[in-house]
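[1] Requesting a structural model of the entry that follows:
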Amino acid sequence: MTAQISTPVYDIAVVGAGPAGMTAALLLAKTGYRTVLVAPGANLDDGRTTALLQSSAQIYEGIGLWEAISAHTAPLRRMRMIDGTGRLIRAPEVTFDSAELELDAFGYNILNKDLNKVLDEAVSAEPALERIAAFAGSYDFAEDQVTIALEDGQAITAKLCVAADGRRSPAREAAGIDVKSWSYPQTAIVLNLEHDQPHQDTSNEFHTPTGPFTLVPLPGNKSSLVCVVKPDDAEPLLAMAEEALALELERRAHSILGKMKLASKPQSFPLSGLTANALVGPRLALIGEAAHVFPPIGAQGLNLGLRDVASLVGIVGSQVHKKTGFETASAKDPGTAVVLKAYEKDRWQDINSRTAAVDALNRSLLTDFLPVQVVRSAGLYLANRIGPLRRYLMREGIAPQSKRPGLPLPVPGALPKPRLPTLPKLPRLSPRQR
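    This next block holds a predicted model:
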């Protein structure tokens, strides 16, 4: 007689071991639900970087990981925007200073591999979280549970599946959720650089006719670069020898950080965007790039995904930590339609507004239509001149005021906010350099 192999049953299965997935798994496990993370090991070789804005840093502060993460970061205390389009109508140079908001920094830039390592170690050390190092093969969404067949032959069931499995999300496709996708006539070249001059904890963003050219601080005299160009221009740049490419990037940066040297191998990818037509399905919630993708502009990608996590954990966890008005069959069922619709409703405005803003800013750089150039330039001029408007834009850039992290966990107060001494004034570009 053949023995029956039991199928493990969980409350929540998180699929995907990127930063959003690992963070969601950690937080959901701490709410008291039986949680499993389904994914092979984290990517510990990713040389790209992520700027964790203050709202994201506070999430990690709340679960005791910020000290380990911050050791690998460089603060972003100033964000300097420079119009390098060379067009007839140009925006004034604008510098946003976190000290004006009495913040230590807008955010903190970190190598993805360092962030993944800290999160991967936290996942392994969390006693309330199980991990299955396998790919999810297929999904069967039923009324009361989801069954996930794994590629190693196992199967598990859960009351809720949280899909953090990327822009091509198999879980999203299995649930039949369509997406709206679009592309841009642009390619992003990303790499890390060493340079002679200190960056003074300042991000320098040149707006060019082909897109942003952005240098973001890393620890020491290093910066990460996102250089957005036309697709036909990307290949010649990538074909350059290291010294020639470093010299070309220094020229494009107007030597504001001195002599440059490549600190990582250049990578490139076409720019595109994606928004899921629904954030939930039966027993399914989408977070991170499974729900939304847009260009690497304004440090919004992962930060938006972490706000997905905070929202989902807050709504799901509220059933355990306090009484709510949810009329559910089980007071602790995290995957009911009422709970999932509450999550979707909470996230739509933030996702749609961020997607629209990033898309509009990017397209405004590509167009030669004079009225659009006037509007863009006028907006930056007003931000530079009107303090309340500038401070509002800075606060909203960190996170919408209505979407600050609110987790049902013991979260300490905001990170320290000392007022910093004024940094030395950065040199302005001469008309010839522009």
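
[2] CA only for contacts and neighbour counts going forward, please
    Will do.

[3] Which strands or helices does the lengthiest strand in the chain pack on?
    Longest strand of the chain, by residue count under DSSP state E: strand 179-195. Contacts defined by 3 or more C-alpha pairs under 8 Å, 6 or more residues apart in numbering; DSSP states H and E place strand 179-195 against strand 222-229, helix 231-238, strand 260-262, strand 267-276.

[4] and residue 375, which of these is closest to it?
    Among the helices and strands packed on strand 179-195, strand 222-229 comes nearest to residue 375, with 22.0 Å by C-alpha to C-alpha.

[5] So which other helices or strands are in contact with that closest one?
    Short answer (3+ C-alpha pairs under 8 Å, 6+ apart): strand 222-229 packs on strand 179-195, strand 211-218.

[6] from the chain's centre, how far out does the first one sit?
    What that stands for is strand 179-195. 14 Å (C-alpha atoms, centre = their mean, to the nearest Å).

[7] One more: stretch 285-301?
    6 Å.

[8] Stretch 117-132 too?
    21 Å.

[9] Following up with a second sequence; could you model it the same way so I can compare the two?
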Amino acid sequence: MDFDIVISGGGIAGLAAAAAFGSDGKRVLCVDPAPPVTDRDADGADPRSTAFLQPAQALLAEAGLWDRLAKHAMPLQVMRIVDAGGDLPEPRVTKSFDAADISDLPFGWNLPNWLLRREFSAYLSKLPTVDYRPGTATKTLFTRQAEARVGLCDGSRVRTSLVIAADGRGSPMRQAAGIGVTTKRYGQKALAFAVTHPIPHENVSTEIHRTGGPFTLVPLPDYDGRPSSAIVWMEEGPKAQALMDLEVPAFEAAMSERSCHLFGPLTLASKRTIWPIIAQHADRMSGERVALMAEAAHVLPPIGAQGLNMSLADLRVLRDLVRDRPDQIGDADMLEAYHRARFADIRTRIAGIDLLNRTSMQSNPLLRDARAAGLNALYGVKPLRKTLMQLGLGTTRS
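    As a prediction, the model looks like this:
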């Protein structure tokens, strides 16, 4: 066998998987058709950020990655939800969820995606059992009971015990394995970019609901001497595209208004990106000698920092199964156990995020009023509030 594990996909989830298995001494090949863009201002750099919730941070620490990331990470101590669904774009209900109510640690830590790719790639170069090949794509998949054979774009073929498909929502390896998907479309798009602002964020992540979807500001380290945040702005598709096409001064005025001026005037501090919003899940988490993870297995609207944290929950289950069954990597029993461990949780979380997204999209004044009343009611019941915060983290502590 050439490798224990072949990972198709070198996004953040795929690189994290290579690090986790490589730090355990497994022989890993990780490939991705596109070399990682690791400079903030380079063409193709990802201006989005990722909030690693507590369980995800613990996994990265166990894999040896967190020491590289900690000095760049911005703690997320408070999650603030603002309803601005009245006649004017201004707060009418504001509720703050403090991590201190359930933990001695912050809810999570936020890092820019371009920096994550830089640090993950550098870490993989130091792991002797990991072969990381950016610029190489998987092309073919042949499986049988004892092994998988993966064809690469350079014409070579490798043999492996397990293929991990972490190659995105259109996953070539998922398709090659014959696993279908169920997809919901919302008619929304999301804009992602970074800003600076005069009022400090004080480690508070703020999600503002009006119409079209949430407008979320997540703390980043200062940029050019000013407080900075990453923004994801969800809106109906045509409106999002119109915003994307605005000249910078008009765009800054629009985003400052949509932020309810909570941080003062916002100044664009990165390029803008835009992508369509869907919810999607695979019909199964595994096939013969293949495990799906991350967006190959599930895609969510960007609400509540669930997307990549669910991906790392996939990784934790896979890693623990490989540790427990070192002589059964990729066999049918192991992959069935993986499917059972993850499938129900994924379906439940997708349903919850779907409901939150549809609620955030409301433009009808009566439904917006109901949303505000619901936020008040949820916040007012302390045991329910604590339980929901724990569920959001993926924990069940009392």
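
[10] with the second structure superposed, average distance for the longest strand of the first structure?
    Its aligned residues in the second structure lie a mean 0.9 Å from strand 179-195 of the first structure after superposition (mean C-alpha distance after the TM-score superposition for the first structure).

[11] Stretch 301-317 of the first structure now?
    Relative to the second structure, stretch 301-317 of the first structure is 0.6 Å off (mean C-alpha distance after the TM-score superposition for the first structure).

[12] can you give me the strands for the stretch 51-200 of the first structure?
    Assigned by DSSP state E, counting those that start in this stretch, the strands in the stretch 51-200 of the first structure fall at 74-76, 78-83, 94-97, 107-111, 129-132, 136-141, 146-150, 155-163, 179-195.

[13] With the first structure overlaid, report how far the helix or strand where residue 370 of the second structure lies is off on average.
    Assigned by DSSP states H and E, residue 370 of the second structure falls within helix 365-380. Superposing on the first structure and averaging over aligned pairs (mean C-alpha distance after the TM-score superposition for the first structure), helix 365-380 of the second structure comes out at 4.6 Å.

[14] does residue 201 of the first structure really touch residue 97, like I thought?
    No: look at residue 201 of the first structure against residue 97 with C-alpha atoms under 8 Å: they stay out of range, at 10.5 Å.

[15] Now the common contact residues for those two.
    77-78 (C-alpha atoms under 8 Å, 6 or more residues apart in numbering).

[16] Next, name the residue at the spatial heart of the first structure.
    Closest residue to the average C-alpha location of the first structure: residue 302 at 1.3 Å, with C-alpha atoms, centre = their mean.

[17] What lines up with it in the second structure?
    Superposed on the second structure with TM-score structural alignment, residue 302 of the first structure falls opposite residue 308.

[18] Over to residue 389 of the first structure?
    So, by TM-score structural alignment, residue 389 of the first structure is matched to residue 384.

[19] is it true that its match lies in a helix?
    Yes: assessed by DSSP: H, G, I helix; E, B strand; the rest coil, residue 384 of the second structure belongs to a helix.

[20] Tell me how far residue 317 of the first structure lies from residue 349 of the first structure.
    22 Å (C-alpha to C-alpha, to the nearest Å).

[21] neighbour count winner among the two?
    Shown here are residue 317 of the first structure and residue 349; by other C-alpha atoms under 10 Å, residue 317 has more neighbours (23 against 13).
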